[in-house]
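>>> coords please:
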Amino acid sequence: MAPALAQILAAGERARDRAAQPRGELRVSLPMNFGRLYVMPHLGEFLARHPGIELDVQFDDRFVDLIGEGFDCAIRIGALADSRLIARRIAQTRRILVAAPQYLARRGAPTAPAQLSEHDCLHYTLFRGNASWEFHGRGEPLRIPVRGRLRANYGAPLVDAALRGEGILQTATFAVAQELAAGRLVEVLPDWSLLPIGIHAVYPGREYRPRKVEAFVAFLEQVVGAPAVWDRLLQGTAGTDAGAAGPAPAA
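This is a model prediction of the structure:
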């Protein structure tokens, strides 16, 4: 087929896709805890809005190969590396340290990062540098080696362990907002900062974005909102308007 004819046919396909309702199978990769808490409860509403879409949702905290594994879209939490993908920021989440009140009553609350070496720390193994925790905001970054006998590659069981009083956990605010709001967990070292984490929707860098992907990303922006739903819960504020973060190349 001549290149000019191929371009004309491709342009016609894009125009038909934009004019039509979103349709077809949509394969999505979701981080396990984020997907469980903030995406799955709303997918019935998404499907009701878009009766032409069929969803295939895969839960995995690893960064899947979207192109090689045939995914249309993924939610990624953390640094982005694949330059073949387009990224659209959905939200940002703080990283914090949390523990149960009964743990702090038994072991005492640390008042400085160096005291973490005296505590049982719970390790989420997919965080980079989980053997030492890096604090910011007071001059040069401060890296503190931490110890602990419980490690896992899934965040929800570590939150459960923290709730049982088994140690101090470094986690994202989205993962523990309800527990913090209810007082079942409390923030540790709140005057010290850890680097925040970006939450992005990523999709293959095609010339155009299929309507089904566009619809899903827009729906996620609405569900999460701006400020993000977990921040509103912790701040005690209301509001559901979504932010309008534009697409950018994945770094």
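
>>> use CA for all of it now, contacts and neighbours both
Will do.

>>> need the helices for the stretch 151-251 of the chain, in chain order.
Here the stretch 151-251 of the chain has its helices, by DSSP state H, counting those that start in this stretch, at 155-163, 173-182, 211-224, 229-235.

>>> Would you reformat these as JSON lines and include distance to E25?
Rendered in JSON lines, the data for these read as follows (distance: least, CA to CA, whole Å):
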{"stretch": "helix 155-163", "distance to E25": "29"}
{"stretch": "helix 173-182", "distance to E25": "29"}
{"stretch": "helix 211-224", "distance to E25": "8"}
{"stretch": "helix 229-235", "distance to E25": "28"}
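
>>> here's the other one to compare against:
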Amino acid sequence: DLVGGGYDLAIRGGHIADSALVARPICHLHMVLVASPAYLAQAGIPRSPAELTQHRLITRRFLGGKVSPWSFRDADGQITTLDVSRSCLTLSAPEALTDAARQHAGIAQVGVHHAWPYLERGELKVLLLGQHDPGAYELVLQYPHRALMAPRVKACIDYLLAQFAASPALHVPLAALAAHTA
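Next up, the predicted model:
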């Protein structure tokens, strides 16, 4: 509770619900399925969502207990969700999912911004690009109101927006991912 807790601002990512708070968009957060080349050499490259059931899946559990779904769009435009309840590893920190995939533990759904440096170095590969459809996530700054904003809060917001704008990993065009597929 931003207001009840007396906080000046929050950085939030995900599906941002409408609220009475001011929300300053930072960027869209794109998600991808990734695995290490070593894992794919040993286990094979899945070519369809159905083939994922034959792989070790690394899933994310949010603080509320919900596991992040893995969704796919078929040729007809229909969205289907893969049952990932039998994953081999469930973690809560998004960075930990990226690290587990880098360490050959299996296939993980992670934010492009987490995977980007490893994709560029060839340590991870993107899977099922064009079929994987995780939905729309965004990164925003939220604060209680615009009126009577303390100068320190305004300075912090301006600084954070400039830093986020300067982060290449947050602004990777989706077309750039094609060069990093398995």
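
>>> Mind checking the TM-score on these two?
Once the chains are laid over each other, their TM-score by TM-score structural alignment, normalised by the length of structure 2 reads 0.82; 170 aligned residues with a CA RMSD of 2.4 Å.

>>> re earlier: in a markdown table: the helices of the stretch 151-251 of structure 1, plus mean neighbour count.
Written out in a markdown table, the entries for the helices of the stretch 151-251 of structure 1 read as follows (neighbours: other CA atoms under 10 Å):
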| stretch | mean neighbour count |
| --- | --- |
| helix 155-163 | 20 |
| helix 173-182 | 18 |
| helix 211-224 | 19 |
| helix 229-235 | 18 |
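
>>> Nearest to S132 of structure 1, out of those?
With CA to CA as the criterion, S132 of structure 1 lies closest to helix 155-163 of the helices of the stretch 151-251 of structure 1, at 17.0 Å.

>>> dump the residue contacts of the residue of structure 2 positioned farthest from its centre.
Relative to the mean C-alpha coordinate of structure 2, counting by CA atoms, centre = their mean, the farthest residue is L148 (34.0 Å). The contact partners of L148 of structure 2, by CA atoms under 8 Å, 6 or more residues apart in numbering, come to none.

>>> And it, how far from D8 of structure 2?
Using CA to CA, to the nearest Å, we find L148 of structure 2 at a distance of 12 Å from D8 of structure 2.

>>> residue boundaries of the strands in structure 2?
Per DSSP state E, structure 2 carries strands over the ranges 10-14, 22-29, 31-35, 57-60, 70-73, 79-82, 89-91, 107-111, 125-127, 137-143.

>>> Out of these, which is closest to S167 of structure 2?
Checking those against S167 of structure 2 by CA to CA gives strand 22-29 as the closest, at 10.5 Å.

>>> In structure 1, point out the residues matching that closest one.
Strand 22-29 of structure 2 corresponds to residues 86-93 in structure 1, going by TM-score structural alignment.

>>> what about the matching stretch, how far off from structure 2?
Between stretch 86-93 of structure 1 and the corresponding residues of structure 2, superposition yields a mean separation of 0.8 Å, by mean CA distance after the TM-score superposition for structure 1.

>>> Would you mark the buried spots in that stretch?
Residues 86-93 are the ones in stretch 86-93 of structure 1 that count as buried (16 or more other CA atoms under 10 Å).

>>> so can I have CSV of the strands of structure 2 showing distance to P49 of structure 2?
Formatted as CSV, the strands of structure 2 follow (distance: least, CA to CA, whole Å):
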stretch, distance to P49 of structure 2
strand 10-14, 23
strand 22-29, 22
strand 31-35, 11
strand 57-60, 12
strand 70-73, 7
strand 79-82, 7
strand 89-91, 18
strand 107-111, 12
strand 125-127, 10
strand 137-143, 21
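
>>> if I line the two up, what does R143 of structure 1 land on in structure 2?
Matched across to structure 2, R143 of structure 1 falls on T81, judged by TM-score structural alignment.

>>> how far away is its match from A10 of structure 2?
If you measure T81 of structure 2 against A10 of structure 2 using CA to CA, the figure is 30 Å.
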